[in-house]
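**Q** pasting a predicted model and its sequence here:
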Amino acid sequence: MTPSTTTLPAPTADRPLLGIAFMLGAGLLFTLLDTGVKWLTQSYSPVQVVWARYAGHMLVLGGYLLMLGWPRCREILASIESLPGQFLRGLLLLGASTFAFLAFRELPLLQVYVINFSAPLLVTLLAIPLLKEKVTPARGAAVVTGFIGVVIAVGPVDWRAQPAALLPFGMAFCFALYQLATRRFGRNDHPLASLFYAGLAGALVSSLVVPFVWTPIAVGHIPLFLLVGTLGAVSQLGLILAMRCAPASLVSPFLYLQIVWATLAGHLVFGDVPLLATYLGAVLIIGAGLFLATRRG
């Protein structure tokens, strides 16, 4: 699809406090979403919950786009440079979501979050062969430090007895590829278009698979399914608004407060008690991620 000939509005001036507020809100909403997912996956297939997340995503975002009016909606959706690239992004995000939902069913929220925070480290490594980017010794040292944090956070694991411990790594790998695909295909696209096509790819594929794993939804669980779908769209929109209001290097670190939200949710809702090693590993991973986000050389 060729880019629209209509000029999109110029970006507004940075509003750092508003950007930070949006990022804090997005992080809290992500944690609420994942808490609901973990609850539902105890009774339903993670694939069915993934479908609900993407179906809700499309309903909320589609309704918002229609509220903007058809001419503006068409302009936004036609603003992309590569439709296949956008669908590739969506499939990678779907893969990350599926691995995440499978992991949430078996593992504590905090452990999954900490491993997912290694995605920026994987982005740095994968950008070398995929985007031909160079990594300086300082950034390479940060990556090594971060992966040492991953080893500490995971701790000694018998992978044959606990294969579910591998699931967060699949999530982090898919999410890293998703970020690289966004850098490659979605850099100049309207953020709402990127959000729409990523959600559309996930909704289409999950809709093809979900009939094979469908379990009738109990009446009392319907509100939670609807909430998961709504939070999936609103949290992503909050993330986009944060990035539009302030530089990513400023607002991204505030997403790491999910460590706090995940600790509280895991303890209050599921009775999880994190190990000290999880926090020690998180410190190294987050420190490495912040270094990579703020240092150019």
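**A** In hand now; what should we look at? Residues are numbered from 1 along each chain as shown.

**Q** okay, CA-based contacts and neighbour counts for the rest of this
**A** Will do.

**Q** in the one helix or strand Ala26 maps to, what counts as buried?
**A** Here Ala26, judged by DSSP states H and E, is contained in helix 16-40. For helix 16-40, burial by neighbour count (16 or more other CA atoms under 10 Å) applies to 16, 18-38, 40.

**Q** same thing with stretch 248-264?
**A** Buried residues in stretch 248-264, defined by neighbour count with 16+ other CA under 10 Å: 248, 250-256, 258-259, 261-264.

**Q** try stretch 117-136
**A** Under 16+ other CA under 10 Å, the buried positions of stretch 117-136 are Phe117, Ser118, Ala119, Pro120, Leu121, Leu122, Val123, Thr124, Leu125, Leu126, Ala127, Val135.

**Q** next one: stretch 154-166
**A** By 16+ other CA under 10 Å, the buried positions in stretch 154-166 come out as Val154, Ala164, Ala165.

**Q** distance between that stretch and the chain's centre?
**A** Centre-to-centre, stretch 154-166 and its host chain are 23 Å apart (CA atoms, centre = their mean, to the nearest Å).

**Q** picking that back up, downstream of the helix holding Ala26, the next helix or strand is which one?
**A** Remark: after helix 16-40, the chain's next helix or strand is helix 46-67, criterion DSSP H and E.

**Q** got another one to weigh against that:
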Amino acid sequence: MSRGNNTRLGIALMIAVSVVFASQDGISRHLAAEYNVFMVVMIRYWFFAAFVISVAARKAGGVRAAAQTRQPVVQGLRGLLLAAEICVMVTAFTILGLVESHAVFAAYPLLVAALSGPILGEHVGWRRWVAIGVGFVGVLFILKPGLGVFDPAAVIPLASAIMFAVYGLLTRYVARDDSTATSFFWTGTSGAVAMTFVGVWFWEPMNAVDWGWMGALCLTGALGHWLLIRTYEVAEASAVQPFAYFQMVFAALVGITVFGEVMEVNVIFGAAIIVAAGLFTLWRERQQG
């Protein structure tokens, strides 16, 4: 099949992406429970930056071509936003666990749809607004406000989802003028610079075993991003995006089997509502695209 039209391969790659990123989340949960979140994310970003620079150096024009952009402020803001979002989400893993954090984070496609109007000027029809509303009913099922004592920490993954949605929309915005390679380069380098300014103040000695886990975290991060790039190279985003929900499933399996987390009924029910609403918004986007 021609480039950009191999849907079966794209789906297989997206499922592989979900497995790799779920593994990364499990490793992040372990390391952030033992060491400062900022230090863990900083080291991860050092490797990520080295990876994107090496990728850029191998392409035509090299690093200079990859770094060239007419919107450096927005590109830098994207990088800062993603770095901050990762810090927030990893913090959620340590407080709430992988199961509940991912169940709430699954709302981010709905947030993309809701914010695409004010940020990008895109039209959002009434059907998608209904789906967005239904999806947030699912979020409320998970958060359980008003039932017993509401844990304020439950809004941490929701804040992460909002940040990731804005990051995604800004990525769409810069894509009007910049290539994927340029956006990828700025994501890694600006995030690494920002995390270095913060993370060096929280440096802690790490034992040899956890340095091994840190190496695994860096490798899974690079592998996951490489697989994601390949996914969008071989298939249309709208065809493979629904399969990104597998990350929530795989992350939940890691949380339950490795960390002894419990899948509560309200989380299952709420996540099912969110995923159904998210799939509907993706379907509507494809229909109108």
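**A** Right, received. Where do you want to start? All values reported here derive from a predicted model rather than from experimental measurement.

**Q** TM-score for this pair?
**A** Here the TM-score for the pair of chains, by TM-score structural alignment, normalised by the length of the second structure, is 0.91; 285 aligned residues with a CA RMSD of 2.1 Å.

**Q** about what we covered before: make CSV out of the buried residues of stretch 117-136 of the first structure and add secondary structure and distance to Leu61 of the first structure.
**A** CSV is the format used below for these (DSSP: H, G, I helix; E, B strand; the rest coil; distance: CA to CA, whole Å):
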residue, secondary structure, distance to Leu61 of the first structure
Phe117, coil, 26
Ser118, coil, 29
Ala119, helix, 26
Pro120, helix, 27
Leu121, helix, 31
Leu122, helix, 30
Val123, helix, 28
Thr124, helix, 31
Leu125, helix, 33
Leu126, helix, 31
Ala127, helix, 31
Val135, coil, 37
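
**Q** can you add distance to Leu224 of the first structure and give those back as CSV?
**A** Shown next, in CSV, are these (distance: CA to CA, whole Å):
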residue, distance to Leu224 of the first structure
Phe117, 26
Ser118, 29
Ala119, 28
Pro120, 31
Leu121, 34
Leu122, 33
Val123, 33
Thr124, 37
Leu125, 38
Leu126, 37
Ala127, 38
Val135, 44
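
**Q** of the residues you listed, closest to Thr145 of the first structure?
**A** Checking these against Thr145 of the first structure by CA to CA gives Leu121 as the nearest, at 9.6 Å.

**Q** now, which of the buried residues of stretch 248-264 of the first structure sits nearest Ala233 of the first structure?
**A** Ranked by distance to Ala233 of the first structure (CA to CA), these are led by Leu255 at 16.8 Å.

**Q** can you find the partner of that closest one in the second structure?
**A** For Leu255 of the first structure, the aligned residue in the second structure is Ala244 (criterion: TM-score structural alignment).

**Q** quick check: its match vs Pro109 of the second structure, distance?
**A** For Ala244 of the second structure, the distance to Pro109 of the second structure equals 10 Å [CA to CA, to the nearest Å].

**Q** can you check Val265 of the second structure too?
**A** To Pro109 of the second structure, Val265 of the second structure is 23 Å away according to CA to CA.

**Q** cool, and Gly138 of the second structure?
**A** Distance of Gly138 of the second structure to Pro109 of the second structure, computed by CA to CA: 13 Å.

**Q** overlap in contacts, those two.
**A** In terms of CA atoms under 8 Å, 6 or more residues apart in numbering, Gly138 of the second structure and Pro109 are not both contacted by any residue.

**Q** can you pull out the helices in the stretch 101-250 of the second structure?
**A** Using DSSP state H, counting those that start in this stretch, the helices of the stretch 101-250 of the second structure run over 108-120, 126-143, 156-174, 180-199, 208-234, 237-240, 246-259.

**Q** distance between the helix or strand just after the last one and the chain's centre?
**A** With elements assigned by DSSP H and E, the helix or strand that comes after helix 246-259 of the second structure is helix 265-288. Taking the mean C-alpha point of helix 265-288 of the second structure and that of its whole chain, the gap between them comes to 17 Å (CA atoms, centre = their mean).

**Q** ditto for stretch 197-217 of the first structure
**A** Relative to its chain's centre, stretch 197-217 of the first structure lies at 18 Å (CA atoms, centre = their mean).

**Q** got it, and stretch 80-91 of the second structure?
**A** From the chain centre to the centre of stretch 80-91 of the second structure is a distance of 9 Å (CA atoms, centre = their mean).

**Q** with the first structure overlaid, how far apart is it on average?
**A** Superposing on the first structure and averaging over aligned pairs (mean CA distance after the TM-score superposition for the first structure), stretch 80-91 of the second structure comes out at 1.0 Å.
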